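Peer 1: heads up, no residue letters with this:
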């Protein structure tokens, strides 16, 4: 497990992020796997800051991946702080070139996505994962062990980087639901 100070935090990126438009399905960029990135490249650091900025202005958003803003890159941000389903929380962080190296305790759960704004769906995911990636800015190797909702969020964002939506993981139309709108 990594120490919290090794994670690429929004504040540690050193650049101000810009809010970008989020693509929605069936945009073809969402189905293309992202490219590996150099985490020390200033453009990757700027993109991470933009993802944080976009996530921050999007109510209920706990993660956002580069393909969702039209960039073919294996980069995403996550912050499940304050979410009622969270158990382990590492705060707001970015990961580049992340992959799951261990997954256990598979359970179904409801997911939504900014790129699929009208639907939610039941998706079976591991409730404990070990993820290895790199910190944008420093390129430090990160090993992140987490569970519960943060594990689900990481898997969801890694799927985006692989060109997958949660729609690709539901078992059928019976597992899709119209998103509730609260006024």
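Peer 2: On my side now, so go ahead. Given the structure is predicted, the values throughout are model-derived calculations rather than measurements.

Peer 1: okay, CA-based contacts and neighbour counts for the rest of this
Peer 2: Noted.

Peer 1: any idea which residue sits dead centre in the protein?
Peer 2: With the centre of the chain defined as its mean C-alpha position, the nearest residue by CA atoms, centre = their mean is residue 157, 3.0 Å away.

Peer 1: The structure to be compared is supplied as follows:
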């Protein structure tokens, strides 16, 4: 499998990103909470390169890993910052791992505006999924945790991930892109399945804690 870390190809990379081992447990917010509906503030210049920002990224990777997600925005762990992390398969034989602060989604040219309809879910809408149209290619421009400029490009499912997470930082969830009927259906799915999702997350968290204690 081809792997890109922070948009650059690497030879090998562990299944569990190093950030996961350094992170602390954080709760994932759910749809209906105000922080998911409010545009996030930009990461300030003084915040780049700080231990606090690095620790937040580690915590977000851990939360994403426990919840078996492909991406996670800062407001999904209750933090009002324009920041998201990702560990996403693109559906084309590639894996993309990294983070980006203050991302801006490029407006695609005519060739990149082709919409693809595919199933999408969200860690903040546990247990639900729906078909959402997204462009087949996406580019986000922003900065890494130390303030260095960063460009992340993606195709297929990773393009969907980049668009989904950038939406979160604007206070938008994928439910907002659905018809009224499909949104109601997704919320019914969440009501029916959320407890099972939480049980699986708790089991994964418990296994991770056990591995930490035993050193496995």
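Peer 2: The structure has been received and is ready for your questions. Computed from a predicted model, the values in this text were never measured in an experiment.

Peer 1: picking up where we left off before, tell me the residue in the second structure aligned with the residue nearest to the centre of the first structure.
Peer 2: Under the alignment (TM-score structural alignment), residue 157 of the first structure maps onto residue 165 of the second structure.

Peer 1: contacting residues for the residue lying closest to its match once chain neighbours are set aside?
Peer 2: Nearest residue to residue 165 of the second structure, sequence neighbours excluded (CA to CA, 6 or more residues apart in numbering): residue 73, at 5.9 Å. Going by CA atoms under 8 Å, 6 or more residues apart in numbering, residue 73 of the second structure touches 60, 82-85, 165-166, 168-169.

Peer 1: Closest to residue 10 of the second structure out of those?
Peer 2: The shortest approach to residue 10 of the second structure among these belongs to residue 85, at 17.7 Å (CA to CA).

Peer 1: The closest one reaches residue 100, doesn't it?
Peer 2: Yes: applying CA atoms under 8 Å, one finds residue 85 of the second structure in contact with residue 100, separated by 6.6 Å.

Peer 1: counting contacts, what elements does the longest strand along the first structure pack onto?
Peer 2: The longest strand of the first structure (DSSP state E) is strand 93-113. Strand 93-113 of the first structure is packed against strand 75-78, strand 116-134, helix 148-161, with contacts defined by 3 or more CA pairs under 8 Å, 6 or more residues apart in numbering; DSSP states H and E.

Peer 1: just those: most buried one?
Peer 2: strand 75-78 (a mean of 28; mean count of other CA atoms under 10 Å).

Peer 1: gap between residue 97 of the first structure and residue 143 of the first structure?
Peer 2: Residue 97 of the first structure sits 12 Å away from residue 143 of the first structure, going by CA to CA, to the nearest Å.

Peer 1: hey, what's in contact with both of the two?
Peer 2: Counting by CA under 8 Å, 6+ apart, the residues touching both residue 97 of the first structure and residue 143 are residue 133.

Peer 1: that older thread, make CSV from the contacts of residue 73 of the second structure and add distance to residue 138 of the second structure to it.
Peer 2: Putting the contacts of residue 73 of the second structure into CSV (distance: CA to CA, whole Å) gives the following:
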residue, distance to residue 138 of the second structure
60, 22
82, 18
83, 17
84, 15
85, 16
165, 12
166, 11
168, 16
169, 16
